[in-house]
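> give me the fold of what follows.
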Amino acid sequence: MYYSSTFARCEVQALAAYNAGLSIEAVQQKYAVSRVAKLGSNENPLGISPNALAALTAAAPLAALYPDQSCSLLRTALAHKLAIDEQRLVFGNGSEDLLSIICRVFLDHGDHVVTILPSFGLHIIYPQAAGAQVIGVPMGSDMRIDVQTLMAAVTPRTRLLMFSSPSNPVGSALTGSELQYIIDHLPAHTLLVFDEAYFEYANGEAGYPDALQLLQNSQCHFIVLRTFSKAYALAGLRIGYGITSDPGLAQLIDRLRTPFNVNRCAQAAAVAALADVQHLTQSVTHVRAERQRMETFLRERLGLNPIPSLANFIFFESPLAADSVNQSLLQQGVIIKPWTEAGYCQYLRVSVGSQQDNSHFMQALEHALQR
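Now for the predicted structure:
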């Protein structure tokens, strides 16, 4: 008897499934709760910008037409904002789409990818799917990236050095001197994929570097990834972008992306969201205030030790197994993300949501730990 898995490449058969988290509907149905605080996917609790919503509505009647495959209006707007050549930009159906394309373009069997642990799951799954070996470098005891150990893991077989800053799931970020150390020790044969999905939340925080400027002043080959899913609140439209060190890298990525990978409505909403500075400022201000309130509660009320975060989420260790805490929270209508990587199975990541949802989480967590 033949099984469907026999048709797949061996690398795909061995892949772990990505944990995308639960939906509100699924939790309501399973646990019979009337209200759910969805704090597992790092979404913007303020929702879409009114300007972006208007642009989305205006674009909807043209949904029968294929979108601009080059994202021309958004490309021009971003290039102006970032003061870079338009030809250095690439666009994807979310930055996850670009991660997948990058791995298919630059990786082959036998190549190595170095990343950090704990890790964003797709930084591991996509390279493995391409046949590469992933070398995970654990963070230091302070849950910060150990740049010396990280660079010591880079070998002549390392094709990509790929990680996020601020880190997902931890929330800590590189300083300017730490990034400069990486730049100074990155060999010419290794491409740096610097995932800044949470850039807008960290930008302007004390000690957070202008990574793009540092990289542009170097001789490194790099791709900086950013997204409209988080601070710009367009997660449901799926649109992300990359800034390459030179147009040649962008051309290689464009060879493997599907021609119309960013839909018309997403492009229109992204142009409007990029211009709506007020909504972005409100979103970041809300997250910073609520993040501090949640961190203080975890530390002072529950005696926990949340990792200082520059993103819109908090990573913390529980005295109980993360799965058991998570089950108790789900029963109380709270969705967060328990971490399942080896060595981090007592850690949980909670998104910073609305004031009401955050309070719901804090009350539910206190109850879960008391039980």
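> drop to CA atoms for contacts and neighbour counts, all remaining ones
Fine.
> residue contacts, residue 88?
By Cα atoms under 8 Å, 6 or more residues apart in numbering, residue 88 lies in contact with 243-247, 249-250.
> just the ones of those residues in strands?
Among these, the members found in strands (DSSP state E) are 243-244.
> now the contacts of residue 88: which count as buried?
243-247, 249-250 (16 or more other Cα atoms under 10 Å).
> sorry, back to before: turn the contacts of residue 88 into TSV, including distance to residue 222.
TSV is the format used below for the contacts of residue 88 (distance: Cα to Cα, whole Å):
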residue	distance to residue 222
243	8
244	6
245	5
246	8
247	11
249	9
250	11
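> of the contacts of residue 88, which is the nearest to residue 305?
Here the nearest of the contacts of residue 88 to residue 305, counting by Cα to Cα, is residue 243; it sits at 35.3 Å.
> so what's that closest one up against?
Applying Cα under 8 Å, 6+ apart, one finds that residue 243 lies in contact with 88-90, 223-225.
> export those to JSON lines and tack on distance to residue 331 and secondary structure?
Putting the contacts of residue 243 into JSON lines (distance: Cα to Cα, whole Å; DSSP: H, G, I helix; E, B strand; the rest coil) gives the following:
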{"residue": "88", "distance to residue 331": "47", "secondary structure": "helix"}
{"residue": "89", "distance to residue 331": "44", "secondary structure": "strand"}
{"residue": "90", "distance to residue 331": "42", "secondary structure": "strand"}
{"residue": "223", "distance to residue 331": "42", "secondary structure": "strand"}
{"residue": "224", "distance to residue 331": "39", "secondary structure": "strand"}
{"residue": "225", "distance to residue 331": "36", "secondary structure": "strand"}
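> any quick ChimeraX command for the buried ones out of those?
Selection of the buried residues among these in ChimeraX, burial being defined by 16+ other Cα under 10 Å:
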select :88,89,90,223,224,225
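> now render the contacts of residue 243 as TSV, adding distance to residue 96.
Listed next are the contacts of residue 243 as TSV, based on distance: Cα to Cα, whole Å:
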residue	distance to residue 96
88	18
89	16
90	13
223	13
224	13
225	9
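> for the stretch 51-200 of the chain, which segments count as helices?
Per DSSP state H, counting those that start in this stretch, the stretch 51-200 of the chain carries helices over the ranges 72-82, 95-106, 122-129, 147-152, 176-185, 199-202.
> which positions in the first one come out as buried?
Looking back up the chat, that one is helix 72-82. Across helix 72-82, burial judged by 16+ other Cα under 10 Å covers 74-79.
> please generate a structure for the following sequence too, so the two can be compared:
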Amino acid sequence: MTAPDLLALARPEVPPLPIYNAGLSSEAVRARHGVDRIARLGSNENPYGPSPRVAQALAGLAQQVLWYPDADSSALRAAIAARSGTTAAHVVVGNGSESILQMLCLALLSPGERVLAQRPAFGLHEIYPRMVGAGVELLDLSPALGFDVDAWCAALARGPKMAMLANPSNPVGCMFGTAAFARLLDATPAGTLLVVDEAYVEYARLTPGFPDALPMLRDRGSAWIVLRTFSKAYGLAGLRVGYGIASDAALVQLLDRVRTPFGVNLAAQLAARAALVDEAHMRQAVARTVVQRDAMARALQAMGLRVAPSATNFLFVDLGRPNGPVNEALLALGVIVKPWKEPGFTQFLRITVGTDEDNALCLQALRDALAC
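Modelled structure (predicted):
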């Protein structure tokens, strides 16, 4: 029997899509290089972990896993709404904020419609729109590795169906300040959905001039959604839970029609609710990380490297040479970072800010790798 041609069965949008680069696990690096001490600085995780209240909330989980979770995540949505000055009807939760990105594309985009995104960008800002046949216009950074506000305003004025606006940016770390963000809002037509991806908002709030997006958006009549996550500052990356705050309950209802039932598991719902109760733990970890980030940036600059301004828990570092050999040398020394692979940025590493010990290991390994 002749094997089927699976590519012939595929939708035409799918074969050209890249496979998302999730990075290497600690286990893979240990197996490849035989190292015991590993610094995980590739995925922008919080090295200090979640609040102790999370462990308390999960203590009795084994007796509950026979039941499906609340499909609507009702208690978690109510808790998020209470802290965001909105109602649960305006809140959507998902298996990480990227699942909400996918819902938005499934619910709202048709083949041939146009989406704006940044270059370089979080890969799914481009992959998910292309998955449904939409076109993606990628906007370049300014020479100073910041957002080009004029280019964004001009592109928004042309009326895309959706704009994926990460503030602050991943992987660069730059941000739109309050005045620039206001300009973007003024430039956004009524028919454009503005998707403001604030995955790193808890870190960015410590940067002077970072906009308080929700009240600025609420003053407008246009359609928007702000995406946030528990994976970064709250230390829950392994449980996968993110959320969106929407301009209108009708948008949440549209997303409900395309989301996976029971998409946020019981452990994730319990842990996220517990993490919200202990905001002090999160803020302490964030403040510590910001201090370490700035110290690490100074150390990298002292090595002669160009470092993009960052309002996040990571640094985007220009090596001035191809990043592949340097990355392999770092892996052999037990340091996992993320070498950027987008054309035009293959000389950059994105380095998560870790503990003091991890940061010191990374800096010394990088000195050794660059000396080769």
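> residue 290 of the first structure is nearest to which of the helices of the stretch 51-200 of the first structure?
Of all the helices of the stretch 51-200 of the first structure, it is helix 199-202 that lies closest to residue 290 of the first structure, at 12.6 Å by Cα to Cα.
> quick one: that closest one to the second structure mean distance?
After superposition onto the second structure, the average distance of helix 199-202 of the first structure to its aligned residues comes to 0.8 Å, using mean Cα distance after the TM-score superposition for the first structure.
> give the other helices and strands that that helix contacts.
Applying 3 or more Cα pairs under 8 Å, 6 or more residues apart in numbering; DSSP states H and E, we find helix 199-202 of the first structure packed against helix 277-296.
> let's see that with 6 Å instead.
Contact here means 3 or more Cα pairs under 6 Å, 6 or more residues apart in numbering; DSSP states H and E; on that basis helix 199-202 of the first structure packs against no helix or strand.
> read off where the helix or strand following that helix ends up in the second structure.
The first helix or strand that comes after helix 199-202 of the first structure along the chain, using DSSP states H and E, is helix 211-216. Counting by TM-score structural alignment, helix 211-216 of the first structure falls onto residues 213-218 of the second structure.
> need the three-state assignment for the alignment partner in the second structure of residue 368 of the first structure.
Alignment note: residue 368 of the first structure maps to residue 369 in the second structure; criterion TM-score structural alignment. Three-state assignment for residue 369 of the second structure (DSSP: H, G, I helix; E, B strand; the rest coil): helix.
> next one: residue 369 of the second structure from residue 326 of the second structure, what distance?
Using Cα to Cα, to the nearest Å, residue 369 of the second structure is found at 6 Å from residue 326 of the second structure.
> neighbour count winner among those two?
Taking other Cα atoms under 10 Å, residue 369 of the second structure and residue 326 do not tie; residue 326 has more neighbours (22 against 17).
> what helix or strand is the residue mapped onto that one from the first structure on?
Counting by TM-score structural alignment, residue 326 of the second structure lines up with residue 325 in the first structure. Per DSSP H and E: residue 325 of the first structure is located in helix 322-331.
> in that helix, which residues are buried?
For helix 322-331 of the first structure, the neighbour count (16+ other Cα under 10 Å) marks 322-323, 325-326, 328-331 as buried.
> from the chain's centre, how far out does it sit?
Offset of helix 322-331 of the first structure from its chain centre (Cα atoms, centre = their mean, to the nearest Å): 23 Å.
> that helix vs the second structure, mean deviation?
Comparison of helix 322-331 of the first structure with the second structure after fitting gives an average deviation of 0.9 Å (mean Cα distance after the TM-score superposition for the first structure).
> average offset of the next helix or strand after that helix relative to the second structure?
Sequence order places strand 334-335 as the next helix or strand after helix 322-331 of the first structure, per DSSP H and E. In the superposition against the second structure, strand 334-335 of the first structure averages 0.6 Å from its aligned positions (mean Cα distance after the TM-score superposition for the first structure).
> ditto for stretch 356-363 of the first structure
Counting by mean Cα distance after the TM-score superposition for the first structure, stretch 356-363 of the first structure comes out at 0.6 Å.
> which positions within that stretch qualify as buried?
357-362.
> got it, and stretch 13-29 of the second structure?
Neighbour counts over stretch 13-29 of the second structure (16+ other Cα under 10 Å) mark 26, 29 as buried.
> what range in the first structure does it sit on?
On the first structure, the counterpart of stretch 13-29 of the second structure by TM-score structural alignment is residues 11-27.
> contacts for that stretch?
Contacts to stretch 11-27 of the first structure, defined as Cα atoms under 6 Å, 6 or more residues apart in numbering, come from residues residue 129.
> can you give me the end-to-end span of that stretch?
32 Å.
> roughly how far is it from the heart of the chain?
Distance of stretch 11-27 of the first structure from its chain centroid, counting by Cα atoms, centre = their mean, is 16 Å.
> please apply the same query to stretch 250-261 of the second structure.
The chain centre lies 21 Å from the centre of stretch 250-261 of the second structure; the measure is Cα atoms, centre = their mean.
> list the buried residues of that stretch.
Going by neighbour count (16+ other Cα under 10 Å), the buried part of stretch 250-261 of the second structure is 251-252, 255-256, 259.
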